[in-house]
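# show me the folded form of this:
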Amino acid sequence: MRTQVAIVGAGPSGLLLGQLLHKAGIDAVIVERQSPDYVLGRIRAGVLEQVTMDVLDEAGVGTRMHAEGLLHGGFDLLFKGQRHRIDMAKLTGGKQVMVYGQTEVTRDLMDARQAAGLPTVYEAAHVAVHDYGTDHPRVTYEKDGQTHTIECDFIAGCDGFHGVCRASVPKGAIKEFEKVYPFGWLGLLADTPPVHHELIYAHSTRGFALASQRSLTRSRYYLQVPLTDQVEQWSDQAFWDELKRRLDPQAAEHLVTGPSLEKSIAPLRSFVTEPLRFGRMFLAGDAGHIVPPTGAKGLNLAATDVKYLANALIEFYLDKSEAGVDAYSEKCLKRIWRAERFSWWFTSLMHHFPENGEIGQKFQEAELDYLIHSENGARTIAENYVGLPLDFGQ
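Prediction:
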């Protein structure tokens, strides 16, 4: 098989890249080791920045997002038992975020690719990348007992943190930066109305909590828990009881509980790979970086990686220029490190760190108090939360 771009990974990054390239008349084949149902079964965050909404619209997959997504112009910070609203729209000149689940984004992209009749290989075993340091890279995989080869001009590694693309790079050619946090997020999904029409980020001596949502009838809640905890230790009732303890009295009183649809514990880490280009292979999304979920930057960073990469490849084919390809890694990393900094800072501010003692708690409360009483402080949170422009600092 011959194509212009071989995309490894059919998550939102790979599917979005494929859609943007298709719109520009560039051929791409996507190879995915899992089944479509498995990909759609991944429960992930769902807060989209304006930049991400714009990219999805450009890809032609924004119709359902605009019809069913929930626009949010602010969110609440809860500390010392009281909630304080960060008015993002007012502080950023009208910018908002969209609450729309990553599963729905992936479904929309899958449907668009299928409707266009574009090639996607699911359940591909033993995927491998070859010769990406030359002008003739290849991707091989096994399917139905046979080995297949995709010859291409470029390889896009959109295959996540545990994918084959980054793992195939020689150790001496890559540098990895990582911070692992001493806690995780216990998440619960339930078909219950959200406790509040916007998100609530809660800081307490018992640990962080987040009251989020997927729709007007489906809620997603999170609790900070030790990494030693197991999901089996947490009954639904235990989760709801602990969530109430971390919310303010009004929210706790109005919280509607119900059976969980899904419950899982996700570890938190900050992770960045440098560079993101290796000859004719590029890393995008979780293959190149991971952010803590505090601040909802993961999917949004992936979307902007893909936008930069699509622009670079379109420039290569349509304008016969390699300038965008050569600048891809540096351009992405500038944005990635800004988002990593915000996620690290927000995580450090909102979570409970017992090792820091009571003085650490007081420092966090004092900073939160400053932020909500300083317009410039609140604007810093708002600007980063809604997402910096694509050309910020470029």
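# only C-alpha atoms from now on, for both contacts and neighbour counts.
OK.
# residues touching stretch 124-143, excluding its own?
Among residues not part of stretch 124-143, those counted as contacts by Cα atoms under 8 Å, 6 or more residues apart in numbering are 6, 31-34, 123, 147-155, 164-165, 168, 278-281.
# how long is that stretch end to end?
Taking Cα to Cα, to the nearest Å as the measure, stretch 124-143 stretches 5 Å from start to finish.
# could you also give me the structure for this second sequence? I'd like to compare it with the first:
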Amino acid sequence: MGIVGAGPAGLLLARQLHASGIDCVVLESRDRSYVERRQRAGILEQSTVDALRSVGAADRLEREALPHDGIELRFSRRSFRLDFPSLTGGRRVWVYAQTEMVKDLVALQLKEGPPLLFEARALAVEGANTDNPVIRYTRSGREHTLSCDWVVGCDGYHGVTRHGLPRGVLRTYERGHPYAWLGVLAEAPPAYEELVYAHSERGFALASMRSPQVSRLYLQVPNGTDPEDWPDDRVWDELDARLAPHGGWRLHRGPITARSVLPMRSSVTEPMAHGRVFLAGDAAHIVPPTGAKGLNLAAADVTVLGRAFSHLNVTGSTRLLDTYSATCLRRVWRAEHFSNLMTSLLHRDPDQSAFATRLQLAQLERLATSPHAAAEFAAQYTGLPVEAE
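This is a model prediction of the structure:
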């Protein structure tokens, strides 16, 4: 098995294959330090935590992750809380940064797993329709060829794997959004126990965290925003203005150690497999970050794929591999719908009418007052169980 990309999807799949006695090689174009420092998502669904536990990669998570049993929604200078366990029959989410999850998986892979090659840049995936697809890559200034029985592309939207499939095989559905997120990391203890999502006249804001000492915060900003135009005081003042449901509430302030602008877009590529090449994670789909689905969808993809390869290894049957794309796409489109629903519900379009704003407030009011609406929202947020087929 050849796996292109050592992000969460590629590393988790490698651990699942190792547990099933299946040989694989993971190729990663960046060095280890870069891979372990990439700032990405920080919310893990129940099924993602279960997948990490199943491959022995949850020891540090169990000690350090912050379990959350709900979120707070703020609008019209009021707030309400969604209690996940009571609405979903006990499901919850965990705050654990993707960087930490990757560190855990890398350490396991290097200690006891099959080869993980850093600074190995994939050039092309060839022979998708053959019994032995090939990955051409460079490492240490030399070109190499990896002959595989199967190839899994976990190398993102711009990776080479999806471009190795024959022209006309894939169809991509995309949607852009007329705003972005300014995300910051701050050395400041969170002034809240759970994530706070805010709808305001000034735009969306999200108060999250990385640890009891580090806050992760986001502001809706126009596309093309330069993060350097947002000095610390401006960031804190705007966060306070958008997040305060009433006078007197303030965030704990501290030095901002990192800031970046995250574009908002949606994308789904179908099918997620062709011949002996499979796509997983961002190579197949991208969601706006509002619903915290990107990392969790990637973990669900490779969990389905890991089960399918284990089934092949035990039975010789490709039945689960043959249904991989259809199985994953059912979950992907539901997650896309939920992420876009959250995004359109909480953000203000630059040209938004007063009528559209009133519709947003009406839906937020329904979430606050309808147990049925709240239960559906909570079920989607905490994540649906990963289908077997």
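# TM-score them against each other, please.
Overlay of the two chains. TM-score (TM-score structural alignment, normalised by the length of structure 2): 0.98; 389 aligned residues with a Cα RMSD of 1.3 Å.
# which of the contacts of stretch 124-143 of structure 1 count as buried?
By the neighbour-count criterion of 16 or more other Cα atoms under 10 Å, those include these buried positions: 6, 31-34, 123, 150-155, 164-165, 278-281.
# keep only those of those that are in strands.
6, 31, 150-151, 154-155, 278, 281 (DSSP state E).
# dump those residues to JSON lines, plus distance to Y132 of structure 1.
Rendered in JSON lines, the data for these read as follows (distance: Cα to Cα, whole Å):
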{"residue": "A6", "distance to Y132 of structure 1": "11"}
{"residue": "V31", "distance to Y132 of structure 1": "16"}
{"residue": "I150", "distance to Y132 of structure 1": "12"}
{"residue": "E151", "distance to Y132 of structure 1": "11"}
{"residue": "F154", "distance to Y132 of structure 1": "8"}
{"residue": "I155", "distance to Y132 of structure 1": "7"}
{"residue": "F278", "distance to Y132 of structure 1": "7"}
{"residue": "M281", "distance to Y132 of structure 1": "6"}
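# going along the chain, name the helices of the stretch 151-300 of structure 2.
Listed from the start of the chain, the stretch 151-300 of structure 2 has helices (DSSP state H, counting those that start in this stretch) covering 232-243, 294-315.
# need those helices in TSV with mean neighbour count and distance to H285 of structure 2, can you?
Listed next are the helices of the stretch 151-300 of structure 2 as TSV, based on neighbours: other Cα atoms under 10 Å; distance: least, Cα to Cα, whole Å:
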stretch	mean neighbour count	distance to H285 of structure 2
helix 232-243	17	30
helix 294-315	22	8
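# just send those helices back as a markdown table, with distance to E270 of structure 2 too.
Putting these into a markdown table (distance: least, Cα to Cα, whole Å) gives the following:
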| stretch | distance to E270 of structure 2 |
| --- | --- |
| helix 232-243 | 38 |
| helix 294-315 | 14 |
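# which one of these lies closest to R366 of structure 2?
Comparing the helices of the stretch 151-300 of structure 2 by their distance to R366 of structure 2 (Cα to Cα), the top pick is helix 232-243, with 20.2 Å.
# in structure 1, what residues pair with that closest one?
Using TM-score structural alignment, helix 232-243 of structure 2 corresponds to residues 236-247 of structure 1.
# for the matching stretch, the distance to its chain's centre please.
In terms of Cα atoms, centre = their mean, to the nearest Å, the centre of stretch 236-247 of structure 1 is set 26 Å apart from its chain centre.
# who's in contact with that stretch?
So stretch 236-247 of structure 1 is in contact with 78, 81, 202-204, 206-209, 223, 251-252, 255, 257-260, going by Cα under 8 Å, 6+ apart.
# which one in structure 2 is aligned with S215 of structure 1?
Taking TM-score structural alignment as the alignment basis, one finds that S215 of structure 1 is matched in structure 2 by S211.
# its match and K111 of structure 2, how far apart?
As judged by Cα to Cα, S211 of structure 2 and K111 of structure 2 stand 27 Å apart.
# who has more neighbours out of the two?
Applying other Cα atoms under 10 Å to S211 of structure 2 and K111 shows that S211 carries more neighbours, namely 18 against 10.
# so what's that one up against?
For S211 of structure 2, counting by Cα under 8 Å, 6+ apart, the contacting residues are 66, 189.
# please report the distance of it from L185 of structure 2.
From S211 of structure 2 over to L185 of structure 2 the distance is 11 Å, taken as Cα to Cα.
# now the common contact residues for these two.
Residues touching both S211 of structure 2 and L185 (Cα under 8 Å, 6+ apart): none.
# how close does the longest helix anywhere in structure 1 sit to structure 2?
The residue-count maximum for a helix in structure 1 (DSSP state H) belongs to helix 323-350. For helix 323-350 of structure 1, the mean distance from the matching residues in structure 2 following superposition reads 0.4 Å, by mean Cα distance after the TM-score superposition for structure 1.
# that helix: what's the following helix or strand?
Secondary structure here is assigned by DSSP states H and E; on that basis, the next helix or strand after helix 323-350 of structure 1 toward the C-terminus is helix 357-373.
# matching residues in structure 2 for the first helix or strand past that next one going along the chain?
Using DSSP H and E, the helix or strand that follows helix 357-373 of structure 1 towards the C-terminus is helix 375-386. Correspondence between helix 375-386 of structure 1 and structure 2 is established over residues 371-382, with TM-score structural alignment as the criterion.
# in the matching stretch, what counts as buried?
By neighbour count on 16+ other Cα under 10 Å, the buried set for stretch 371-382 of structure 2 is 374-375, 377-382.
# how far away is V195 of structure 1 from H203 of structure 1?
When distance is defined by Cα to Cα, V195 of structure 1 is 17 Å away from H203 of structure 1.
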